[in-house]
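A.B. asks: Sharing a model that was predicted from the sequence below.
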Amino acid sequence: MVPGREQPNPAAHPRTLPHWVWALPPVLVLALVFLYPLALVVQQSFSPDTGGTSLSPYRTVFASDAFRDALGTTVWLAVGATVGCLVLGFFLALVISFVPFPGGKAVAKFIDVFLSFPSFLITLALLFIYGTVGMANGVWTGATGAHSGPFQFLTTPWGVLLAEITYFTPFVMRPLLAAFSQLDTSQLEVASSLGAGPARIVRRVILPEALPALAAGGSLVLVMCLNEFGIVLFTGAKGVNTLPMLVYSKAILESDYPAACVVAVVNVAISVGLYSIYRVVSRRVGA
């Protein structure tokens, strides 16, 4: 002991826990509520009703016309809805951010509220308007005396596409509105003073700044459309069979749980693959 120097007290400086200890609780919760059920689904997909472990459920499902039809319908609906949401969302966000009109801030706030709506609620609203006994057909039959109205598209793939675009467009608008709020308006003023028209300003100034937000919103919409179930179910589109609907029909209607798990595994694999591609591309472009 050195005279006149206070010795450190070990009790005054307790040892801190390693950082990985704090990660254990959320990892355990994630494993319990997500990874374990997912592992059971994967295990069931390799367990035919005859017993044992086999690839026969995969061979049976992949060879069926219902699976190929559901896969093609799911992909084209997801891609079509994503493109529609990107175009419509970019236009609406552009108007809200750069075109002054009364109530613009209220509309922007409503977008946040719209994101909390369940998908079936938007579908029901469309059914009230364009359904077989909806308002549009009611006005038509009342004015013409016909037995039925001309609006019968909600039970077709185009009706599902319209419902998905209506519901998912705000998911593209929200990141776009955030990106536009950070855009330096002096760039727009300089471009306008140099004689650039509105279309050129949008193409040369606004669109490059909006590309990361468009990529983020579009990727989110694409993955959500691939897994959408409520919209297809509530539109009553009997001829529209998607992968989530095939999981439902195999598990609930046919009690074919191995086949349902196979379709679910394929759906998860597509979603995770698309997300991985998005992450790789976003890192390379610096988004």
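C.D. replies: The structure has been received and is ready for your questions. Numbering: from 1, shown residues only.
A.B. asks: C-alpha from now on. contacts and neighbour counts both.
C.D. replies: OK.
A.B. asks: Relative to Thr132, how far out is the residue sitting nearest the centre point of the chain?
C.D. replies: The geometric centre of the chain, computed from its C-alpha atoms, lies nearest to Met224 (Cα atoms, centre = their mean), at 2.5 Å. Using Cα to Cα, to the nearest Å, one obtains 28 Å as the distance from Met224 to Thr132.
A.B. asks: what's the answer for Val95, then?
C.D. replies: In this structure, Val95 and Thr132 are separated by 33 Å, where distance is defined by Cα to Cα.
A.B. asks: Which of the two has more residues huddled nearby?
C.D. replies: Neighbour count, other Cα atoms under 10 Å: between Val95 and Thr132, Thr132 has more, with 19 against 13.
A.B. asks: Report how many residues lie close to the residue nearest to that one when sequence neighbours are not counted.
C.D. replies: Leaving aside its sequence neighbours, Thr132 sits nearest to Gln152 (Cα to Cα, 6 or more residues apart in numbering; 6.2 Å). Here the number of neighbours of Gln152 (other Cα under 10 Å) works out to 14.
A.B. asks: List the residues that contact Gln152.
C.D. replies: Gln152 is in contact with Tyr130, Gly131, Thr132, counting by Cα atoms under 8 Å, 6 or more residues apart in numbering.
A.B. asks: Can I get those residues in TSV including distance to Val172 and secondary structure?
C.D. replies: Supplementary listing: the contacts of Gln152 in TSV, determined by distance: Cα to Cα, whole Å; DSSP: H, G, I helix; E, B strand; the rest coil:
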residue	distance to Val172	secondary structure
Tyr130	25	helix
Gly131	27	coil
Thr132	30	coil
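A.B. asks: From these, pick the one nearest Arg68.
C.D. replies: Closest approach between the contacts of Gln152 and Arg68, by Cα to Cα: Gly131, at 29.0 Å.
A.B. asks: Got another one to weigh against that:
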Amino acid sequence: MTGLALSVAAPPRARNPRRARAALPWLLPPLVVLLGFFCYPLALVIRQSFVSDDGEIGFSVWSQVLSSPEFLDAAWRTVAIALGATVGCVLLGTFLALVIAFVPFPGARALSRLVDTVLAFPSFLIALAFTFLYGSAGLVGGGFLYSHWGVLLAEITFYTPFVMRPALAAFGQVSPDQLAVAASLGARPWRVLRQVVFPEALPSLASGACLTMLLAMNEFGIVLFIGAKDVITLPMLVYTKGIVTFDYPAACAIAVVNVLLSLALYGTYRWAVAKAVKGGGRAVVDAA
């Protein structure tokens, strides 16, 4: 009887209409700010993307933009650079976080603080520093800086701390007892990392990777300051259409595509993190 009673779900609490009405005034200010500063401008951009230069409303702007080789090349290059920067940041950031978290050496705390400082820098400083180092008149020289490889290297340099910081926090939450038990069972260091450390840190790594890809996909300052003429991404194409050629309908259509790509990536990020949190806590070391 006791087990039967415990298995019965408790009835949901009835909502208090008076409390809901009392909370409504507190919801209005953030709702007004959201509608006025985000939804309304976004609605204007979407509307403008369906209005041609002649004032006709239709899909002519979208058909012209989506079939343009310039747009297709920019979309492909944006995704390729964002994916490459994310992979590079995950590999480099995870390696540096592992070294700082598990390899004791003098200056580890200072290096961790330096990472926090780099997070506050604007992205164009990295591009400016790379210009002084690898530009045509820089210390090292060479023309690779003005290619997609230069943009990719600059983005990896700038966005690695965005992966490294959550990875450091996740590695710091791993219990030393788990590592000691795994080592006492004869597990090698790589096996401990694969079956104990990485499953615990997977949600943080996924979060940092998706944040990096979102930022890299919408990066504008690095590409603009490096001045790579052959590297045209979607944000650069929006700038070119809207500011240089004054083609506002095309610029709005490209901006909407960029927003949709970002939303799709954010949805993928939420799915990946939820899946990682659901299955990450059940990993154990099987040293038999």
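C.D. replies: Arrived safely. For clarity, every value in this text was computed on a predicted model and none was experimentally measured.
A.B. asks: Just the TM-score for the two chains, thanks.
C.D. replies: The TM-score (TM-score structural alignment, normalised by the length of the first structure) is 0.87; 261 aligned residues with a Cα RMSD of 1.6 Å.
A.B. asks: one step back: what does the residue nearest to the centre of the first structure align to in the second structure?
C.D. replies: The equivalent of Met224 of the first structure in the second structure is Leu215 (alignment by TM-score structural alignment).
A.B. asks: got a list of contacts for the helix or strand containing that match?
C.D. replies: Using DSSP states H and E, the element containing Leu215 of the second structure is helix 198-217. Helix 198-217 of the second structure is touched from outside by 78-79, 81-83, 85-87, 89-90, 94, 155, 159, 162-164, 166-167, 170-171, 174, 262, 265-266, 269, 272-274, 276-277, 280-281, 283, with contacts defined as Cα under 8 Å, 6+ apart.
A.B. asks: what's the mean distance for that helix versus the first structure?
C.D. replies: Averaged over the aligned pairs, helix 198-217 of the second structure sits 0.8 Å from the first structure after superposition, using mean Cα distance after the TM-score superposition for the first structure.
A.B. asks: Mind reading off the mean deviation between the helix or strand containing Asp73 of the second structure and the first structure?
C.D. replies: If you go by DSSP H and E, Asp73 of the second structure is part of helix 69-102. Here helix 69-102 of the second structure, set against the first structure after superposition, deviates by a mean of 0.5 Å using mean Cα distance after the TM-score superposition for the first structure.
A.B. asks: residues in the first structure aligned with that helix?
C.D. replies: Using TM-score structural alignment, the residues of the first structure aligned to helix 69-102 of the second structure are 65-98.
A.B. asks: Which of the residues in the matching stretch are classified as buried?
C.D. replies: Within stretch 65-98 of the first structure, the residues that count as buried by 16 or more other Cα atoms under 10 Å are 67-68, 70-71, 73-75, 77-86, 88-90, 92-94, 96-97.
A.B. asks: Please name the residues that touch Phe59 of the second structure.
C.D. replies: Applying Cα under 8 Å, 6+ apart, we find Phe59 of the second structure in contact with Phe50.
A.B. asks: Trace it over to the first structure, please.
C.D. replies: Match for Phe59 of the second structure (TM-score structural alignment): Leu55.
A.B. asks: Other residues contacting stretch 228-237 of the second structure?
C.D. replies: Residues from elsewhere that reach stretch 228-237 of the second structure, judged by Cα under 8 Å, 6+ apart: 71, 73-75, 77-78, 145-148, 151, 218-220, 223-224, 251, 254-255, 258.
A.B. asks: Got a PyMOL select line for the buried ones in those?
C.D. replies: Isolation of the buried members of the contacts of stretch 228-237 of the second structure (16+ other Cα under 10 Å) is achieved in PyMOL through the command below:
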select buried, resi 71+74+75+77+78+145+146+147+148+151+218+219+220+223+224+251+254+255+258
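A.B. asks: Tell me the residue in the second structure aligned with Arg200 of the first structure.
C.D. replies: Taking TM-score structural alignment for the superposition, Arg200 of the first structure sits opposite Arg191 in the second structure.
A.B. asks: Just the element for its match, please.
C.D. replies: In this structure, Arg191 of the second structure is located in helix 189-192 according to DSSP H and E.
A.B. asks: what about the closest residue to Ala287 of the first structure other than its chain neighbours, distance to Ala179 of the first structure?
C.D. replies: The shortest distance from Ala287 of the first structure to any residue other than its chain neighbours is 5.6 Å, reached at Pro212 (Cα to Cα, 6+ apart). From Pro212 of the first structure across to Ala179 of the first structure, the span is 9 Å (Cα to Cα).
A.B. asks: tell me which element the aligned residue in the first structure for Leu224 of the second structure falls in.
C.D. replies: If you follow Leu224 of the second structure across to the first structure using TM-score structural alignment, you land on Leu233. Element membership for Leu233 of the first structure, per DSSP H and E: helix 230-235.
A.B. asks: tell me the average deviation of that helix from the second structure after fitting.
C.D. replies: Comparing helix 230-235 of the first structure with its match in the second structure after superposition yields a mean distance of 0.8 Å (mean Cα distance after the TM-score superposition for the first structure).
A.B. asks: Next secondary structure element downstream of that helix?
C.D. replies: Assigned by DSSP H and E, the successor of helix 230-235 of the first structure is helix 243-248.
A.B. asks: what is the orientation angle of the helix or strand just after that next one with helix 207-226?
C.D. replies: Following the chain from helix 243-248 of the first structure toward its C-terminal end, the next helix or strand by DSSP H and E is helix 257-285. Angle of helix 257-285 of the first structure versus helix 207-226, following axes from the mean of the first three to the mean of the last three Cα atoms, to 10 degrees, is 170 degrees.
A.B. asks: tell me the angle of helix 257-285 of the first structure relative to helix 65-98?
C.D. replies: With the same axes, to 10 degrees as the criterion, the two stretches helix 257-285 of the first structure and helix 65-98 enclose an angle of 40 degrees.
A.B. asks: Against which helices or strands is helix 257-285 of the first structure packed?
C.D. replies: helix 36-45, helix 56-63, helix 207-226, helix 243-248 (3 or more Cα pairs under 8 Å, 6 or more residues apart in numbering; DSSP states H and E).
A.B. asks: In the first structure, what stretch matches stretch 32-40 of the second structure?
C.D. replies: Aligning stretch 32-40 of the second structure against the first structure (TM-score structural alignment) gives residues 28-36.
A.B. asks: Which parts of the matching stretch count as buried, going by neighbours?
C.D. replies: Of the residues in stretch 28-36 of the first structure, none are scored as buried under the neighbour-count criterion (16+ other Cα under 10 Å).
A.B. asks: Just the terminal-to-terminal distance for that stretch.
C.D. replies: End residues of stretch 28-36 of the first structure are separated by 10 Å (Cα to Cα).
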